[in-house]
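Undergrad: Quick one, fold the following:
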Amino acid sequence: MDNMNSVSIAIAWCLAWGNERQPQFDISVLQQMREALNHENNEREVPKKVSSLVDAVRELEKLDKPENFPKTLDSLRELTEKHCILWKSKIGLVYGGATKIKQYVFEESKLPDIRGASGLLDRINLIDLPAFFNVIPKSDRHNYTIQCGQTKKWLNASFPNEPNLTDALIPELIIYSTGGNILAFCPAAFVDDLANAIEKRYTEETLTANSCAVGETFRVIETRLGLLQDNIAETFWLEKYQKEYQNTIIEAYFGKIDDLSKIENTFKKHKSFNELTTKLVIRFNQRRSGNESENRPTRRYPAMFETHPYLRRDETGKRSAIAHINELTGQPYLSETLIRKRRVGDRAKTGISETPEWYKYYQDTGLKWEAGIIDSWLDKFEDFLVQNSEQYQAYYGNNHNQKKEIKIPQSLTQLSRVSNGYVAYIYADGNNMSGFIQNIRTPEEYQQFSQDIENATKYAVYQALAYNLQPRKIKGISEPQSKIKDGDLVHPFEIITIGGDDILLIVPADKALQIAKMIGEQFENILLDEVPISGVEIKGEYKVQEKLLHPNKFHRFSKTIPEHYQCQLSMSTGVLITAYNTPIYYAEELVTQLLKSAKKYAKILKYTDFLTNKQISYYGGTVDFFTMKSVTMISSSIGELRKQTLTFDKLKLYAAPYTLPELDKFLISLQALQKAEFPKSQLYQIRSFLERGRRTASLNYYYFRNRLNKGQDTLKANFEDTWCTAKTNKGNIAPWMWNLEEEIYETIWREMVDLFHLIKFSDIKSQQASQQEINP
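TA: Down below sits the predicted model:
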């Protein structure tokens, strides 16, 4: 007998368990079945008691083949009668995770608390919830056996019915547990308990983070054929869809059909496992909004901690403080929620650290909570470097011997001391994810897709950091309680979160755009399997089938780029470059605005091929960035600022957002401007003339450019000839470019001037890990 994949083993387990809480066979029989199906050499036999159920799962797998899909209602009825086990047996499906994540993570402005909040959510999603299913993470760095055992003990104590949840759950039931969410099968009778356990775990560990979980039972055959009616004759099937596909209600559910040849494929895409997950997502949104769930406690009333007007509040001002920590920088007042964040943030620095004295004191007074093992993002990044020698050398270089001495910045102030007092927030999110998921038909494809996206996102970040950053020396530290002193080497970045297709980083301002560009490029390259990563295999097919024949139609520069295949999925990114003292909650709000702007730009990049009358879409990544040199620079939103102060009649004094190829050319232009050694006064004078009109700005630009002592040819080739060629003749209109779509002149000059003294360049192919000493 051939080995089963994990999803089929999960379905076989639920079939063998049955629809009731008590298993229909002894648990030892189920374990023997699981071991036999998992065994690599097929040397173990499936127990005869459950062999018929395993055969039924084999028949279920055959429905994945297009030719076996029932095309008529009669063939569907015959299928349910032939495989009555698949029709009568139920299986549970649970979906849940954290909600309002940024509200919890950015509740406090200090970097250790933000790091701790993110680390605690990651621990719950990646360690605790899989431990429900008897998963013990494999790690060369940590041993999770005791911690996962404690989690299972908590689960069984919280839901003490017999048999226990941990008896009913096995690792194969998990479809995915990444990106802050979990999707998993379970025996039908345990759906509500498992959903309740997910919500309870988040609440008990974080106290204040929001979470939501929902579950539903489905017929086993529905995991392949979508939702079916109890009376199979009443099921809306392909025959009826072919007659009523133009009905407005039908169109709202299945989508509009323009090509009649696509009717059958459209129906098959919807009548699949995807229809089950869609139902769960709808129920998830309803429960998150406060609606009642049958047989489950309400989550309408989130956790609240009362305060008193005469009691000291914590750093957030929302809860009563229970601790005054004199040993920490700033001598903060902390509530229990913040104590947990601070403890996890402290442990995230090294994975396992000695319990600090201040925490021991509060443990002695009754605070019994412990953080457990926290596998920090820096640990994971270093594991990646160890496995990939080229990236290891690019990042550490000559600092290899000092590796153990490299420290982690404890505040944005310290992080800014390696980049002239400026930091950059990078917030990236995937494009076209929901559209791609709509074409996923089976649980196996969901599992594969989730793993591929996790790998592409994670390793794109790691590569961008490795190639663009190196440990740096810090200078200008004046905090007496800080463990970091002048001259110490530090890792010059902070990974707030990498979850699913979401990325949030804080990096030095001088490398922000290079990092953002490489993340977007590598995300696509990894999914297209063009970048080999040690130990990683991309299993899905993400290439757009037709080659992009006219790529320059999507980009505003005049340099020709070759025809190429696109990736169906990409990253849009917002980058905010700002002073270190910008309130972090404010910076997060602004970088979110930039991300939305970049995603909006990606959606409108289309053109119509007049030869085929076919609309061609741009699938690549986009980046929007903004440089904010003072906190009071923006009173409302970045969009309003650009509209009111940077847009005039037929003139737009900025060009963002950019496609990734445009950002590459922008950086080349900026580097050429730096090499030309434009006098600072002239740079800003040309910028000030932009709003006086197109001709005035052009006249001043050409006047000052012709007076340069060096770099004229480079600037002409990489700025004027790249961006500023006229559309109706062979001349240049520098520093402007004509936007045909908007019928407006726009310029990259203002953005280049804003970044002129902030962005630094180095050849990533030959960069050496020099110890940079940068004054604050």
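
Undergrad: When you work out contacts or count neighbours from here on, use the C-alpha atoms and nothing else.
TA: Fine.

Undergrad: need the contact list for the residue positioned nearest the centre of the chain.
TA: Relative to the mean C-alpha position of the chain, the nearest C-alpha, by CA atoms, centre = their mean, is the one of residue 502, at 1.7 Å. Contact analysis of residue 502 by CA atoms under 8 Å, 6 or more residues apart in numbering lists 179, 427-430, 457.

Undergrad: 10 Å - rerun?
TA: 179-180, 427-430, 454, 457-458, 571-573 (CA atoms under 10 Å, 6 or more residues apart in numbering).

Undergrad: Could I get those in JSON lines, plus columns for neighbour count and secondary structure?
TA: Listed next are the contacts of residue 502 as JSON lines, based on neighbours: other CA atoms under 10 Å; DSSP: H, G, I helix; E, B strand; the rest coil:
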{"residue": "179", "neighbour count": "21", "secondary structure": "coil"}
{"residue": "180", "neighbour count": "21", "secondary structure": "coil"}
{"residue": "427", "neighbour count": "26", "secondary structure": "strand"}
{"residue": "428", "neighbour count": "32", "secondary structure": "strand"}
{"residue": "429", "neighbour count": "23", "secondary structure": "strand"}
{"residue": "430", "neighbour count": "21", "secondary structure": "strand"}
{"residue": "454", "neighbour count": "19", "secondary structure": "helix"}
{"residue": "457", "neighbour count": "27", "secondary structure": "helix"}
{"residue": "458", "neighbour count": "24", "secondary structure": "helix"}
{"residue": "571", "neighbour count": "33", "secondary structure": "strand"}
{"residue": "572", "neighbour count": "32", "secondary structure": "strand"}
{"residue": "573", "neighbour count": "33", "secondary structure": "strand"}
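
Undergrad: one more to put side by side:
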Amino acid sequence: MTNSGKSITIAIAWCLAWGEQRQPQFELPVLQQMQQAMQEGKEVPEAVRYLVEQVQQLQAIPKNDFPEQITGLKEKYPDLWQQTTRIGLVYGGATKIKQYVFEAAKLPDIRGASAILDRINLVDIPAFFGEPQKSPRISRWLNKNFPHLEAALIKELLIYYKGGNILAFCPAAFVDDLANAIEKRYTQETLTANSCAVGSTFKLLELRYGLLKDSIEDTPWLEWYHQNHQNPLVKAYFDQPDVDDLSKAFQNRKSFNELAGKLAALFNQRRNGNDVQDGRPTRRYPPMFETHPYLRRDESDRRAAIAPAKRLPGEPWFSDALARKRIVGQRSKGESEQGQKWWTDKNSAWRWQIGQIKQIWNSGKLKSWVVKFKDFLKETNLHNRYYRNVSEQKPDQTVKEARSLREIANASTPKGFVGYIYADGNNMGGYIQKEIKTPEDYQQFSEDIFEATENSVYEALAQHLKPHKLNNLNDADNQHRNETWIHPFEIITIGGDDVLLIVPADKALAIAKTIGEEFEKQLLKPEKQCRYAADKDYKPKLVHRYQAQQVSGSNQCKLSMSTGVLITAEDTPIYYAEKLTTQLLKSAKKRAKELKKEGYCGGTVDFLVMKSVTMISSNIGEFRSQGLMKAGTGQQKLKLYAAPYTLHELGGLLETAKVLKEVNFPRSQLYQIRSFLEQGKNTAILNYRYFRTRLQDKKHQHQLKEQFEEAWCAAKTNNGNLAPWMTLKEEADTTTYETIWRELVDLYPFTEEPKTPSTVQQAVIGSK
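TA: Model (predicted):
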């Protein structure tokens, strides 16, 4: 039995042995002996042996064991059929996370908000269950607010928690207590973050065969489904894409996944303010902190300020909620004790858990993302490569964490620009519906996705970034940081399959591409390939517009990542940048869904280079449809952009941008050709060819022809090309043409200069 299987077996046996009352039906030492014996593979106490045998029988049922008649369950598993003790299942977590994290305008406060949520997700709530060990701080809190709950919880009850949400078993009598404790912990620690938790109880057989009626024999089964599968409600509930066999569709639905689906529906109802269970406090009235119009507000201009932070520059006024974010943000970045004096000052109005914050970080229970990144470097032997330009003897101690967007932008070429990267998994819901059948599957899936996401981010950062020494910082709040080595990135969050980070602008697209590729590579490792390898190929020529390099259509991963990337100035408001990056992510995911029809399961990336905040007044979709779509001559449409891209296409775009640098294509002509795009297809083609033939070096002409014209712009009906255009689609009377030229021009300033001088430069040097 795997560790995951053993853990779930112990959890179910614990719930059955506890019973449905608040006091266990057996003495607590007996339950603890059972837990220890099952952990060590020894014989369990005789009093609970029959219950453990029932759980083991349930766990031994093969996944393909599905009777034609519901009464077949009674015949094959009479003990499980007659087991009436119900088992609790609770699901919950934070909601409207972006609203809480990005309500503040400054990076230290955003960083602190994310760190507070991470602390609750990864430390506090697991400590309810004693994971990894009992916490005196959490024990005191639970005993004060929810007496007897701690004794009913053990670490094996946790199914998953690392993705930002929690799914856990618990004894039936404590379902409401555990759900209330989860919500209360978020509210008490953050004051303003929204959270939601729900729970229900289920029969033992339901953990394997999905929702059953109180009288199991009354449950609609296969025969009923075959008779009613055309009913719209039944069809909406059971139908799945790519599954035509009715029996298979029914079996896919009737599993543990159906229980999780019920909890998800309850979660949405409660989150929306509905009362879904009797006896629980309502969420209809979330916390509100009103302020009188003539009272002082905090920096976010949302709540009444309590007092100024006298030891911080400018003595900003904080509300309690904002002050918590700032102090946790400072602590997570390892700022000096002197910088945190504003919080511990005897005259300070703040009375929150500074001692507990220190204890958590010093104990190593909660590490910052940079500390985890440094651990990754050591574990993967990338330490020396990453620190290759740092001359100090202990670079991992010398290199500090970046404290502001200005410091990250200082590492970009050109300086002053950053890249926001927001990545999210594709095909997750469909995979869960088809492949996740048991609690063990949920647990394994959660671990695999979190590990793949986290490692892909660290691998991309290690591959494309290196420590940067700050220079030419002139602001009063960071001038003293000149000559300091920093890690030039900021990880806002890594949660499940979500990634949000800020990096230097010139490396943003390369990092986004590597994250997508590494995510799939991590899931296709030999030990995981059987679970995540796709069972069908695709035709690369029908999917990828970049044809310079061959790419295989086989060995696909069922899961992938879509990413939105915004390259913008360092002074762009973070809340505004986050909204645009979210729009880009949605555009990339839409493209991924379209390409899935062609059999492509891989990642996609959409990006935008925004030189000024006033560039987009509404949203990216309207900006593109109204400003970058033109009517050409005759029955033609001109699309002046080509995003989103597949990962393969993005690699080709970056290579093509490098070629423009290498051939020393005059920048004035780059912009001139871009202006000609709006004047029509033929005008742009003529001018591009004119400028290309004016390149003095024939080798550069050939290089541009090979890497741009033939790679991107080959005609579909003959051997010519349409450079700088590509044929997007042909409809009845209309042909649409698109071009990557605009994106190439946008990327040109952020493209690395060639390592060897161009021929033109060498000729100039030689003439001197």
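
Undergrad: What is the equivalent residue in the second structure for the residue nearest to the centre of the first structure?
TA: When the second structure is aligned by TM-score structural alignment, residue 502 of the first structure is paired with residue 498.

Undergrad: cool, and residue 341 of the first structure?
TA: Counting by TM-score structural alignment, residue 341 of the first structure lines up with residue 325 in the second structure.

Undergrad: can I assume its match sits in a strand?
TA: No. Going by DSSP: H, G, I helix; E, B strand; the rest coil, the assignment for residue 325 of the second structure is helix, not a strand.

Undergrad: Excluding chain neighbours, give the residue nearest to it in space.
TA: Of all residues not flanking residue 325 of the second structure in the chain, residue 112 sits nearest, at 4.3 Å (CA to CA, 6 or more residues apart in numbering).

Undergrad: For the match of residue 341 of the first structure, grab the count of nearby residues.
TA: Residues lying near residue 325 of the second structure (other CA atoms under 10 Å) number 24.

Undergrad: What separation do you get for it and residue 500 of the second structure?
TA: From residue 325 of the second structure over to residue 500 of the second structure the distance is 18 Å, taken as CA to CA, to the nearest Å.

Undergrad: What strand or helix carries residue 80 of the first structure?
TA: Remark: residue 80 of the first structure resides in helix 73-82, with elements defined by DSSP states H and E.

Undergrad: Now do that helix: everything it contacts.
TA: 69-70, 72, 84, 86-88, 221, 225, 231-240.

Undergrad: Now do the helices in the stretch 101-250 of the first structure.
TA: Using DSSP state H, counting those that start in this stretch, the helices of the stretch 101-250 of the first structure run over residues 101-105, 111-123, 129-132, 145-158, 165-168, 191-206, 222-225, 238-244, 248-254.

Undergrad: Reformat those helices as a markdown table; add distance to residue 288 of the first structure and mean neighbour count.
TA: Shown next, in a markdown table, are the helices of the stretch 101-250 of the first structure (distance: least, CA to CA, whole Å; neighbours: other CA atoms under 10 Å):
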| stretch | distance to residue 288 of the first structure | mean neighbour count |
| --- | --- | --- |
| helix 101-105 | 13 | 17 |
| helix 111-123 | 18 | 25 |
| helix 129-132 | 19 | 26 |
| helix 145-158 | 22 | 17 |
| helix 165-168 | 24 | 19 |
| helix 191-206 | 11 | 20 |
| helix 222-225 | 25 | 24 |
| helix 238-244 | 33 | 14 |
| helix 248-254 | 23 | 13 |
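
Undergrad: nearest to residue 378 of the first structure, of those helices?
TA: helix 111-123 (11.2 Å; CA to CA).

Undergrad: That closest one against the second structure, how far on average?
TA: Helix 111-123 of the first structure, aligned to the second structure and superposed, deviates on average by 0.5 Å (mean CA distance after the TM-score superposition for the first structure).

Undergrad: In the second structure, which residue range corresponds to that helix?
TA: Helix 111-123 of the first structure lines up with residues 107-119 of the second structure when matched by TM-score structural alignment.

Undergrad: Now do the strands in the stretch 1-150 of the first structure.
TA: 90-99 (DSSP state E, counting those that start in this stretch).

Undergrad: should've said the stretch 251-400 of the first structure
TA: For the stretch 251-400 of the first structure, strands defined by DSSP E, counting those that start in this stretch occupy the ranges 323-324, 333-334.

Undergrad: Can you tell me which of those strands is most buried?
TA: The highest mean neighbour count among the strands of the stretch 251-400 of the first structure, using mean count of other CA atoms under 10 Å, belongs to strand 333-334: a mean of 22.

Undergrad: Show me what that strand packs onto, helices and strands only.
TA: strand 323-324, helix 336-347 (3 or more CA pairs under 10 Å, 6 or more residues apart in numbering; DSSP states H and E).

Undergrad: Am I right that residue 316 of the first structure is in contact with residue 108?
TA: Yes. In this structure, residue 316 of the first structure is within contact of residue 108 by CA atoms under 10 Å, at 5.9 Å.

Undergrad: would you turn the strands of the stretch 251-400 of the first structure into a markdown table with distance to residue 168 of the first structure?
TA: Listed next are the strands of the stretch 251-400 of the first structure as a markdown table, based on distance: least, CA to CA, whole Å:
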| stretch | distance to residue 168 of the first structure |
| --- | --- |
| strand 323-324 | 41 |
| strand 333-334 | 40 |
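
Undergrad: Quick one, which of these gets closest to residue 103 of the first structure.
TA: The closest of the strands of the stretch 251-400 of the first structure to residue 103 of the first structure is strand 333-334. By CA to CA, the value is 17.8 Å.

Undergrad: That closest one vs the second structure, mean deviation?
TA: So strand 333-334 of the first structure averages 1.1 Å relative to the second structure (mean CA distance after the TM-score superposition for the first structure).

Undergrad: how far does that strand sit from the chain's center?
TA: For strand 333-334 of the first structure, the separation from the chain centroid amounts to 31 Å (computed by CA atoms, centre = their mean, to the nearest Å).

Undergrad: what sits up against it?
TA: With contacts defined as CA under 10 Å, 6+ apart, strand 333-334 of the first structure is touched by 312-317, 319-326, 339-342.

Undergrad: Would you show me how to pick out the buried ones of those in ChimeraX?
TA: Buried subset of these, written as a ChimeraX selection, criterion 16 or more other CA atoms under 10 Å:
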select :312,313,314,315,319,320,321,322,323,339,340,341,342
